[in-house]
Structures are given as structure tokens and as C-alpha cells.
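S.K.: sequence plus the predicted model coming up.
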Amino acid sequence: MPAIIQELRRRFRGKRKHTEAVPGSKQAAAPTGTDYVPQVLFFIVLALATTFMFPKSKTYQFTDLKVGDVYIGEEIIAPFTFPINKSPEEYERDVERARNSVPPVFVRNDSIADQQIRLLTGLLQTLKREELSGKHDSSQISTVTQTLGRYGISLSEDALRTLPRLLSTPDVVAKLSGILRRIYSSGILDLDKQHLPTASKRISIVSNGSEIMDELRFYYDKAQAQDALLQHLREALGDENLVKTAYLLTLPFLKPNLQYNATETQRRIDEAVRNVPRAKGMVLERERIIDNHERVTPEHLEKLRSLAEALAERRAQEGGLASALPYISRFLFLCIILGILVVYLYWQEPKVFASWQKTLLIVLALFFTTLMTFLVNRANVSGLLIPVTVTTMLLTIFFNSRLGFVGTIVTALVVGAMRGNEFAITAISVVAGVVAVSSVYRVRSRSWVLKTILKLVGAYLITVAIFELLRYTPFSKLVVNVAYGAVNGFLSPIFTYGLAVVLEFAFDVTTDMTLLELSDLNQPLLRELAVRAPGTYHHSLMVGNLAEAAAEAIGANSLLARVGAYYHDIGKIEKPEYFIENQADGRNPHDKLTPSMSALILANHIRRGVEIAKEAGLPDEIIAFIREHQGTQLMRYFYERAKEANQGELDEQKFRYPGPKPQSRETAIVMLADAVEAAVRSLKQPSATRIRQTVHSIIQQRFNEGELNESPLTLRDLNRIEDAFVQVLMGVYHSRIEYPEEKESQPRTEQGTKGSTTPLPAPAEKQNGQANGKNSQHDQASRPKNSAEKTDS
């Protein structure tokens, strides 16, 4: 999926007009002042929208009282007469009871019984005439079969052989028609008793304009009518063969004569539900509700909450400012809660808060949970189904764990308020949110969804069970609530993944999922870099290892640092031969160029790298590494050559990289790792002491030159970065065992070395730094500029 997002970014940027200023120009610099008005307006709109999502029936008064507490306060007297409202559970129970008390309505149709009995009598008389004719050949059997077929009756050969004996039974017509009439007189329902809309044991029968109420057990449904028919036939005929044949003859004439009236039944059910009172008692004016130091009982809580709701209803009916006060108070309450997040963003995440797009993303993540809370309230289902952790995970994935945690606290408080101060949900949401933050703050594989599901389900199971046990909740309800929490924990990571994919493209932000995709060395850009500039490719991989270790040491985003290091030098794809790490044959094109032209070529790999990255659809977070990994450093070697050639003053700015300086910890780390890797690789005998001295010298040089002034790195961070660099480099340049054949060839090698006119390379950038623009540890002007040195450039 991130590959699709990368392709969409590439196409979008291809169509978009590039209005960014050239890196390093005045227009590209960050503004000194930021207008936060749009960001604050987003939060105000969120507060307004949430205000009108609050359920009107919820109240804030007396929510701190619990059954069994001792009430401390002034005596509460009823200021007016008001009803004692039922709890939602009590009201639903009464509604269900009223619904089940409505008897289903059936309409009796006596014409059905008369018609079916008449048809049965006619059939039996016809069959008797055909049987009494005395002919029992095949033609007569065919005639009987055709007669039965007209009535939809099919008899087996055994039944056809039994038919003459049945018809010769005395009073057979009267017996069968009488049985049918007896069943019809009781009544046959056209609806199975198990499918009746209510649980009432009575039914209402409408017949000839009159209506009677009777017990349901006195009437048959279709299955019971068939059983009754079989029983009556056995009593009347006795012989099982005769009973079987008579049953097959009579069954088609057994039709329901009581037809269910669904419309009238539903009307009566709706009326019964409407008539269910929401109040279960009254509190009279000036009646004492509770006194000081009195133990709180369930009856006290019911009266107090009913009083609060009655006060809210009266205030709403007054109109004017009084009716608006509840909305104003809710809005101000939400402003206080959301203000916590705004203050945090302003002080701790200024870069995030400075971007209105990112602020809008945060607001939308919060709005998702408030909207789901509103829908849960409307559906009147458990608050444990509210996916608070979706907001938590989105903020953590898109930004960081700190913002995810603060967002968890804010979201949980808003949800608790919207549930009518049901702050048990708040506590459960905070616990689940902390687990969610710990699960997604470091996404390094696609299995994070499954791992997060398991952790969240476990967190909800444990937390909900603990809270329900503290409330002495019945076991059956405890199991249901735990199941609600488990469902929430299972679905939230799935929703998060889907929303993250959509929001990542909509707001052009980069997540760890995208970085994982970009870290694949089979990415087209990296493969092209490996083919066209193999030295730069391997250098980038080593820089990535150094940057990742350093980022881990100071708590920065190690994945972003590693991926940024992979792509920081992609601008060298076009002219790889101008950079020392790609000059395998020893020829240096810079020997034939002026210093200013060489400096221009080196600086151009920054600009060209940005263009290639945009064409490939790389995110802005990666492009920042390309822009900032050289900062505004001076290309000292070519600057000194130009000064010697011109014998005068030069514009130093022409020999500096365009910048800007590193703006984040990750880009600053890559700048240091880039220089350190090149310097240490140029060491002839990289011992532990020389490696540490070189690393320390490079970091100190960048610090003294002010290249780290705009990054948030501290001195403690720099010390930890230095230790991480040394540890990784010591693992690469560790000492090796000298084998015998190497010892034999060593004198010849040393002799060849002594005979060479090429001096030892400079410790920092004599070999690697001059041509690609990395400054040496020491002042280049103090070193001789001989032909060998030019070759190393």
C-alpha cells in the first residue's frame, strides 16, 4: 500500500507547479513568525461540533455520589414537584414487558372451513360412485387417480388398494367431514406459534365484527392441526392402513382459517410502548430528598438525578440565555480540555502546530472518536465499543508517542464527558490508549496490526474485568461487557490501518509503514544508485548504519534516519565520476576544471537530488535529508585553490553548499555520519584511538562551524552520538588475524610503498572529502597542494 501512495505522490507532484524557493535562498528560510489563527480555529470548530453531540438526557450534577457513600452537604429539598425517572435498564424492561403483553390479532374466516368440508364431501362421494361401479381394472384405477389429481392428491399403490375398503366403511363421509369440522371449529393459525411477534399467551380473535380474547393453547398452528387430524382418524377408524389412506385424502383440505393481522398487531404494540411511563414515582414540592450525613441509597440517586434532569428541562423551556447556558458551559468545558492539547502542541511540538495541515489531521483524528461516541450514544449501546484507541494510534503513527499519549488523555476526557460523566470509560480508555501507544510507536514490520490486536484485546479484557468486579457486577453482565471490550480491541487496529492509508495520502505525511517500504534496497532509485554510483551506494549504506545506531542512542526516529541516509546522495547518480568514492581508475575530472566549476558540480548534487526525489515521489521527510545533509559547509579545498589562482578575495558564498542547515535531529545525525564515514574510511591504520579522535574532531568541527545551530541536538546528544559512531566503526574496522602468506608478501608491499611518491592521505578528507565537498579535519590551506593531492580530490 505505501508503494501506491508513493506513486500517487509522484504523479501529484508531477502535475503540481513547483513554487518552492531554491534551497538556501531567502524565500526557502522558515518564517520568523507563525500565524496560529487557522490552527486555533480548527480546535474551536471541533469544540462547537462536539458541544451539539452531547446527549441532552445526561447531566453533570450529583455524578460524584455513589451508593453507600455518606452525603456531606446541605439538606436537599425538592424545589418543585417532579417525576422520578426510570433508569434506561428499567425503562427497556418495561417496554419489553408492554410489548409482550399485546396479544396477536387474528381474523377468523368461516368460509374457508365450509368450502374445504364441501370439497372433501364431494370428493368422497365421487370416489364411492366410481368404486361401487364394480370395475377394478386398470382403466378404473386411472379414473380414480385422475379424480384425486384434480384435488392435488397422490396415493401410493398400497393406499389405492386400501381405498375401496375405506370407502366401504359405514358413515365414512360423515366421519371424515366431522373430524375436519371439529378441527376448524377450534381454529387453525396461519402463523407458527414460535414466530408470533410477542410472548403473550393469549390471542385476539376478530369474527363478524366482534372480538374475543382467548388462550393461545386452545388453537392449532399448522403442525398441531396435522397432529390433531391424525389423532382423530385413529380414534374413528382404528385400522392403521385405513388411517393412513384417510389422512392422505383429508390433509389437503386442512387450511388455516385464522389469518394473522400484522398491521393491527403492530399498531397495538406501538401504542403499548408509547403508553409505558418513563417515571416510576413522584417527588412532591418541599419534600426532603436527602439530608446531611445520610447514607446514599439507590433511591436517593434516582431522585437526585431526576431532579437534575428536571432542572435542565425547565431551563431549556425558559428560552433565551437560560436555555443556552448548558451549551455554553459544555463548549467552555471542551475548550479547557482541548486547550491542554493546544498548549502542548505550542510548547512541545511547535513544528507540528505551525503546519495547519498537520493540525487539521490531529483535529480529524479527535473528531473521529467524538463522532463514534455520538453514534454509540444514539444507538444506546455500551460505551466500551467506542474506539478511543484509533485516535491514539493515528497520532502516534503520524507524529510521535508523546503526542499520542496527550491525545489519549484529551480524547478519554471528552468521551467520559459525552457519556454523562461516565469516567469509568475514561479510565479504561486511558489504559487501553497507553497500551496502543506502546504498540505502534515503533512500527518496524507489517505484523504490527496483529500484535496490537492481541495487546489491546488483553488490555480491555483485564481492565474491564477489574472495573466490573469493583462494581460487583453480575457475572453474566460482566461477560457481556468484557466481550464488548474485546470487540473494540480487535476492530480498532483494523480501522487505524485503513484510516492511516487514506490520511497519509490526503495530508502528504510519512509514516513508518512508508519508510519500511522505502528501506527496501530493491527500490528503483537505490538499484540505479548501486549500478551507476556503486561507491556512493555502499557509502550510503554505511551512513545508514551509523545514523540508525546514533538515532537509537538519543531516542530519535532511527528508521527515518536510516532511510534518509540511503537517499541523501541520490543526486550523484547523474555525474558519479566527479566524486572520489566512484573514481575506481584513479582519474579525477576535477583536474581539468576550474575550482568554481568543481564547486558548482558538487553543489549541484544537492539540487539535482531534490529534483530526482520529487520525480520519484519520495516524501518531504526524505527530501529534507538531501537538502540538509551538507548544510551550508564551505568546500574549503576548492575555495583555497581559487584563492591561490586569483590571488585576491573571493565570494565565499559561491563555494558553500546551498543548505539549509539540519532542522531535525535525524538530518543532523546523517550530516555527522556522512562526514565521519568518509573521514574514517580514509584512515590508513584505523585504530580505536584514531577512530575516536577522528569522530570527535568531525563532530567538534561541525559544532564550531554552527552547522548544528538549527537542529534540536543537545551536547549530551552529541556525546551519545559520538559513542554510537565509534562502536559501529570499531565493529567494521576491527583488527584481523595476519595469515602466514600475508606475512611473506608484507616486505614486498612495504618496499613498494616506500618507493611511491604518493604521500599519506589526510585523516579526514584528503581522499574522500575534497571532491565531494566534505571538509577535512584540519585547515586545508595549511597542507601542500601537490599533484598527488589533486589526484585524491
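M.R.: Cool, the structure landed. Just so we're clear, the structure is a prediction, and the values are computed from it rather than from any experiment. Numbering: from 1, shown residues only.
S.K.: please count neighbours and contacts with C-alpha atoms only from this point.
M.R.: Noted.
S.K.: could you say which helix or strand holds residue 389?
M.R.: helix 388-398 (DSSP states H and E).
S.K.: same thing with residue 107?
M.R.: strand 105-108.
S.K.: chain center to that strand: distance?
M.R.: Centroid separation for strand 105-108 versus its chain: 52 Å, with C-alpha atoms, centre = their mean, to the nearest Å.
S.K.: for that strand, name the packing helices and strands.
M.R.: Helices and strands touching strand 105-108, by 3 or more C-alpha pairs under 8 Å, 6 or more residues apart in numbering; DSSP states H and E, are strand 202-207, strand 258-260, helix 262-274.
S.K.: list the buried ones in it?
M.R.: 105, 106, 107, 108 (16 or more other C-alpha atoms under 10 Å).
S.K.: how near is the closest residue to the third one other than its chain neighbours to residue 181?
M.R.: In space, and not counting its chain neighbours, residue 107 is closest to residue 206: 4.7 Å by C-alpha to C-alpha, 6 or more residues apart in numbering. Residue 206 is 19 Å from residue 181, where distance means C-alpha to C-alpha, to the nearest Å.
S.K.: comparing the helices and strands packed on strand 105-108, which comes out most buried?
M.R.: Compared across the helices and strands packed on strand 105-108, strand 258-260 shows the largest average neighbour count, a mean of 21 (mean count of other C-alpha atoms under 10 Å).
S.K.: now the buried residues of strand 105-108 as TSV including distance to residue 582?
M.R.: Listed next are the buried residues of strand 105-108 as TSV, based on distance: C-alpha to C-alpha, whole Å:
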residue	distance to residue 582
105	93
106	94
107	96
108	99
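S.K.: looking at these, which is nearest residue 667?
M.R.: residue 105 (78.3 Å; C-alpha to C-alpha).
S.K.: quick one: contacts for the closest one?
M.R.: 203, 204, 205, 206, 260, 261, 262, 264, 265 (C-alpha atoms under 8 Å, 6 or more residues apart in numbering).
S.K.: mind redoing it with 10 Å?
M.R.: 202-206, 211-213, 258-266, 268 (C-alpha atoms under 10 Å, 6 or more residues apart in numbering).
S.K.: how about residue 574?
M.R.: Here residue 574 is in contact with 529, 532, 533, 605, 608, 609, 612 (C-alpha under 10 Å, 6+ apart).
S.K.: this is the other structure I want to compare:
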Amino acid sequence: MAKDKEKGNNNGNKKAFYKNKRIQRFFIAAVTIILAFLIVLNGATPRKYRVSVGAISEYDILSPRDIVNTVKTEENARKAASEVLPVMKDIPNAPIEVINIVDKLFFLIDEAQNSYNSRISSISGSRRYEELALNALNETKAAFEEGIGELGIELEVAQIDYLISNASEEDINSLEVAIRSKVNDIMRKDITEGNLEERINELKDGIFSSEIKYELKNVALTVSDFILKPNRTIDDELTKARRDAAYNDPRNIETIKKGQKILSVGDVVTQDKLQVLEDLNLLETTSRFDFSLAGGILAIILFLSLMLILYMHNFCKKVYYNRTDLILLSVVILMILFIARWVYEYSSLLIPIFIATMLISILLDLRLAIAVNIVLTIAISLMINNDFKFIYMALITGTFSAFIVSKANKRNRLSLAGIIVSAINVLLVAAIDIIYKAGWETVLKECGLVFANGIMSMVITIGLLPFLESTFNVITPLRLLELANPNQPLLKKLLMEAPGTYHHSLMVGNLAEAATEAIGGNALLARVGAYFHDIGKLKRPNFFIENQMNGNPHDDMTANLSTLIITSHIHDGNEMAKKYKIPLPIRDIILQHHGTTLVAYFYHKAKVTEKSENVGEENFRYDGVKPTTKEAAVVMLADSVEAAVRSMTDKTEGKIEGLIRKIIKDKLDDGQLDHCSLTLKDLDSIAKAFIKVFSGVFHAREEYPDIKKKEDGIENAPNEVEFENENEDSDSLE
């Protein structure tokens, strides 16, 4: 038993949790935000493509944003760096070192010749001359080779022999002059490691063209390979700095602009284009979830949702606290986002955002329609990469469309509104195109698209209205006017079967409309609600006095039974209204138009006939609901006032006003107006409106004076006048 009780408590807590209005609003908001986020994210995420290097593109692929072609940029940077020439710097003392080598070379030649000649002179006349001469030459050659070896010069043996033993002083001088002049010429030029071989060849060419002996040329050409040194070298630091600057030059960056074609149909896919597609996350093969895109979109959707919630909480409380209206609002918003997701791929100018503003303006609230238009414009702009033409059109024409349809009370007026919206679209887009100097072909094309958008939006709106009205039990002026048509089946039935109730309802409708309009309520809803408020009397029309022709059946019934029959008409009316699919707001008026008021006549009858003090007042009250809206309260007052005034015998303006104010005060004192938002000022305005309507119905008439018989010849005249007077009084009573 304890477990069953605990289980029952848990189930009860769950039901209470799910029925909590805050929980319901939170759930509706959460579902709407999640679905809106998924739709917008799907629309904002670029399409993926399957391509490979060397393949032929089957797509026209546009860049969704500015993107750097990294492969081409790298190629440009390397090329720019390679084109920077090395920065050269002088090598200190390089010319001096070359001159010193030349000086030392000829010093060694001179020293070797002197040494050799001295030794030859000392052995002249000796028997061993040849042997000693050879030894002297070898010793001198060894010392000479060692000396030039230190200079880095290598000569052939024959060349050394010639320089030491055969070359005359004049020959050596001519060789020295030739080498020095040519070296000086070459050293005036830039000599680097890179062009050293070239400079050596220049030196050899110069020596070869000089006018010296062949043997000397041969020596000079050999020496040329060793005496030149670079006088300039590369400045590595400065060269690197310049090449780095050229590499990092912004002009190397190759950017593909937003909207620019990356690939066209038939293009060969190159490595750089493939890399661009990968960087843009447009490849199916390397696709990855874009967390930054999703996070940004989610943040914006949350901000927009919070803004709309705060707006409704402060300015549209009726929608904010009504679960059905919130669901309707969510359905409209998600529907437009879904349509926009699939339409913008053809053209953003075809997105029918006006459907939302028109539906919300007609079904819910004008101010809310404008706020939702702003929210939807921002959300859709995320999917279409902030297309400014759509944004201008949605904000301006969307706002106009909300105002245009807010007062439309006929479907043909909605059609006219569609044409007006289309015209505004055309003028707006044409103005934008003219500002940006677009060609006439573009202007005509875009004007055609937005005109079709306006017409299409209105057609869809008109088509959706009946479905949304019936699904969400929403009352619109169009729906109310249709219900107010005398040919409406239930009203026609009321006219045929309960004509008295029908005419009573018409009068209550006139009173309710005037009074509701005076306090700023929905006057049309009050009128139509009044038309249907007594349809429950159709079940037993003869039990209500306005329909009785031959006696009153209540004379033969107990007060309790009569009360039961009388009070049952509100529930009978509600069931009948459900059967005929009458909207909920009118059914509420049917249930609330008597509230819990006392059926005073039968209550007093019971007290008199039963002669008992145990007659309970609660048994003679309606078991309805006290009015919760201004319109229901006004219908209650109008119903009571019409019946009371109709039963008056002396219908003077003063007495009618007194009775009206007394009835309103009695309802107020009885607590019947506790649950609606009527103020004392509103009640005074209602009373004045009632009085004004009755003054037009029971208006004063001028009395005809009595005509006395003054002459026998006019004896029949008074009777004719009295007959006419009787007809006038009869007409006024009707």
C-alpha cells in the first residue's frame, strides 16, 4: 500500500511538473531554439564537393568568404626571394694581397736567378762544371719551389728551369710588366667566389694577347691560375634580410575574394585550387565539423531568442502566457526558416519572409510581427552571407506588410495587400540597383523576382490562414466575419428554430460591440461571441420566454427543475459549438456569459413555493466560469442589460440608464467581474455605450395632441388619427 501510494504521488508530481506553465514555455522555447539553430547551421554551412587533383571539375564553385591561395602565395614568395640578387661587400686588403703575391713572385724569381748565377760563377773552369752546375740548378730550384709553394703557386719543372737559367733580366721585366698591368686591370673589377674563374680567364686572355715570348706567356698563364683572389664577397645577413623581405612581401599573397569562382565547370583541378577547397572545408573527403561556425551561430540564435522572449514578456503578454499562441509562433518561425534554407540557393530575393510577418500580424499581434521580422531577417542573413538586398527588403517591406494586413477583414483585401507588398518590393529593389549602378537587365530580373515573391507570399498566407485558424483555435477578423454571416449554419438554425433568441442575440451583439470598442477590446469578437452566446437554447427553445408563443412550460415545473433546464444552456451551447467547430474564444464566451450568477426568479419562486429556509442559493446559480476576458465580461453585461431593458414598461432614457448602472453594479458586487481586467473607468464607458445604443432603439417620439370634436362635419377624423397613433406605438414596441 505504501509503495502504491508513493507511486501515485510520483505520478502526480510528474503530471504537475508537465502541466507547469513555465516548464511548458521553457520546453517550447528550447525546441524552437534547437531546431532554428540546426536549420540555420545547415544553411550557413557551405556545400561539400568531391574533387581531386587532375580531375575535371563538374561544379561552379564560388568562395563563401575571402580565402588565401596558400600554394600560389608560397610559389610567389619563393620566386620573389630567389630574384633578389646577393648583396656584395668589399674584402679588405684583397688587392694588396694580390699585389704582394705578384711582388713576392718576382722577388723569388730574381733571388733564384742571382743565386744560380753566383754559383755558376764560382765553379767556372772547374773540371766538374757540368756536375756542379746541375747541383746548383737543383738546389736553386728547390728553394724557389719552396718559396712559390708558400704563395700557393705551382709551376712546371721546365717553366722553373727556364725562369732560373734561361730567362734574361729583360724577359723577366717584360713578364712582370705584363702580369702587373693585366692583374691591375682585373682587380679593378668585382671578383667574387662565383665569378673568380671568369676573371682568371679574362686575365689569361689579356696575357695571351700581350707581346711577350711564348715561354713567358706559358709561365704567365700558369701563374694566372693562382694569383687572383676575390675582392668582394656576399653579405649573408643583408642578403638574407632582403630575401626575407621579398618573401614576406604582401604582394605575394594571392587572395580569392568572396563570391569569386574557385573552379568552373570543365576546369582542371590543380593542387592550389584543391588546397583552397580544403582550407574552406568544402571537400567531402576531408570534411570536418566547423565548431567555430556552429558556436557563433548558436550564440546569435540565443541572443535573438532572448531578445524576442523579453519583448513578448514586456509587450505581448497575451502571447507569452498562452501555450497555443507560443506553439503557433514557433511553427511560423521554423516554417519560414525551413523555406528560406531551400529557397536561397536559387535566389535570396525569393525568400518569402513576408509570410511570417503577415501571419503573425493577422493571427497574433502586429507589434510581435515586426519584432519577429527583425529576428528572422538576422537569422536568415546568416544563411545567405549577409545579402544586403535581402536584408533591406525584409526589414522595410516586411514591416510594411505587417501594417498592411493588420486591418484586413476580407480575403480580397489580403489579395490587394499582396499586390501592394509586391509593388513595394519592386520599388525598393529597383532603388537599390540604381544606387549601385546595376544594368537594366539585372534591375528587370530582380524586380521580377521580388514581385513574384510578394504574390507568392500572399497566396501562401491566404492558403495557410484557415488551417492555422482551425488548428490553433485562433480568431482572426476574417474568421469572425465568416462566423457573423447570417448564413452560418448555426446562426441560420437559431433563426429558424429560436427566432426570439436570435433577435435577442443580435441586440446583445450591437451592445457588446459598442461597449467593447469603447474600452479598446476586440469589438468584432464581442459581437460574434454575442451572436453565439445563447445557441444552447436550441436544444429546448420553448423553455425560454423569448421563444414562447403558447404558454410557459415552467408554470407546471418545480423551480429546481426549471433552474436546471435554464442553466444547462451554457453547456449545451458549448457542446453544440464544438460540433460546429466554433473557435475556442467564442466557446469561452458561451461558457462565461452567465458566470456563476444567481437565477433569481426561480430562486425566489422556490423560496415562496417550498416555504422553507433550507433553499440553498448555490443550487440556483449557473455552474459556468466567471468571465476571464474583457469581451466575455461585456457580453455578460450586455446580455443582462438587454433582457432587463426589454422587460421594462416605461423605457425613458433616465430609467434605462439607472437600470443599466444597477445591473453593472450588481455584477460587480456579486464578484462576476473579478477575473477580467475591467476597471471602474471601463465599466463607466460600457454603461455609456449601452445607453447610447438603447437611445437609438427606444428613442423618444413626439406625442400627438388629442383632437376634440368641434364640428359635426369632422366626426370621423379623430378616429383615423388615433389609428395612426396606435400603429406608431406598435412599431416602436417591435
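M.R.: Cool, the structure landed. No experiment lies behind these values; they were computed from the predicted model shown.
S.K.: before we move on, the earlier item: could you dump the contacts of residue 574 of the first structure to JSON lines with neighbour count?
M.R.: Listed next are the contacts of residue 574 of the first structure as JSON lines, based on neighbours: other C-alpha atoms under 10 Å:
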{"residue": "529", "neighbour count": "24"}
{"residue": "532", "neighbour count": "18"}
{"residue": "533", "neighbour count": "25"}
{"residue": "605", "neighbour count": "24"}
{"residue": "608", "neighbour count": "18"}
{"residue": "609", "neighbour count": "23"}
{"residue": "612", "neighbour count": "17"}
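S.K.: which parts of the stretch 451-600 of the first structure are helices?
M.R.: 475-506, 512-518, 524-532, 534-554, 558-567, 595-615 (DSSP state H, counting those that start in this stretch).
S.K.: for residue 176 of the first structure, which of the ones you listed is the nearest?
M.R.: When the helices of the stretch 451-600 of the first structure are compared by C-alpha to C-alpha, helix 475-506 sits nearest residue 176 of the first structure, at 54.0 Å.
S.K.: which strands or helices does that closest one pack on?
M.R.: helix 2-15, helix 356-379, helix 388-398, helix 423-440, helix 448-470, helix 512-518 (3 or more C-alpha pairs under 10 Å, 6 or more residues apart in numbering; DSSP states H and E).
S.K.: in a markdown table, list the ones you listed along with distance to residue 318 of the first structure and mean neighbour count.
M.R.: Output for those, formatted as a markdown table (distance: least, C-alpha to C-alpha, whole Å; neighbours: other C-alpha atoms under 10 Å):
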| stretch | distance to residue 318 of the first structure | mean neighbour count |
| --- | --- | --- |
| helix 2-15 | 55 | 16 |
| helix 356-379 | 26 | 19 |
| helix 388-398 | 36 | 28 |
| helix 423-440 | 30 | 22 |
| helix 448-470 | 40 | 18 |
| helix 512-518 | 55 | 20 |
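S.K.: among those, which is nearest residue 274 of the first structure?
M.R.: helix 356-379 (18.9 Å).
S.K.: against which helices or strands is the closest one packed?
M.R.: If you count contacts as 3+ C-alpha pairs under 10 Å, 6+ apart, helix 356-379 of the first structure packs onto helix 37-51, helix 320-348, helix 350-354, helix 388-398, helix 401-418, helix 475-506.
S.K.: redo that, cut-off 6 Å
M.R.: Where contact means 3 or more C-alpha pairs under 6 Å, 6 or more residues apart in numbering; DSSP states H and E, helix 356-379 of the first structure is packed against helix 388-398.
S.K.: and the helix it packs on, what does it pack against?
M.R.: Using 3+ C-alpha pairs under 6 Å, 6+ apart, helix 388-398 of the first structure sits against helix 356-379, helix 401-418.
S.K.: again, only this time at 10 Å
M.R.: helix 356-379, helix 401-418, helix 423-440, helix 475-506, helix 512-518.
S.K.: residues in contact with the last one?
M.R.: Residues outside helix 512-518 of the first structure that contact it (C-alpha under 10 Å, 6+ apart): 1-6, 397-398, 440-446, 448, 497, 500-501, 504, 523-526, 557, 559-564, 566-567, 618-619, 621-622.
S.K.: among these, name the buried ones.
M.R.: 2, 5-6, 397-398, 440-443, 448, 497, 500-501, 504, 525-526, 557, 559-564, 566-567, 618-619, 621-622.
S.K.: just the contacts of residue 574 of the first structure now: which is nearest residue 371 of the first structure?
M.R.: The nearest one, if we look at those relative to residue 371 of the first structure and count by C-alpha to C-alpha, is residue 612, at 41.7 Å.
S.K.: I'd say the closest one and residue 573 touch.
M.R.: Yes - if you go by C-alpha atoms under 10 Å, residue 612 of the first structure and residue 573 touch, sitting 9.4 Å apart.
S.K.: how many other residues sit next to residue 437 of the second structure?
M.R.: Per other C-alpha atoms under 10 Å, the neighbour tally for residue 437 of the second structure reads 10.
S.K.: that one and residue 423 of the second structure, how far apart?
M.R.: In terms of C-alpha to C-alpha, residue 437 of the second structure sits 21 Å off from residue 423 of the second structure.
S.K.: next one: residue 455 of the second structure
M.R.: 10 Å.
S.K.: one more: residue 234 of the second structure?
M.R.: 74 Å.
S.K.: overlap in contacts of residue 455 and residue 423 of the second structure?
M.R.: residue 417.
S.K.: so where does the corresponding residue of the second structure for residue 695 of the first structure fall, helix or strand?
M.R.: Pairing criterion TM-score structural alignment: the partner of residue 695 of the first structure within the second structure is identified as residue 660. Per DSSP H and E, residue 660 of the second structure falls inside helix 653-669.
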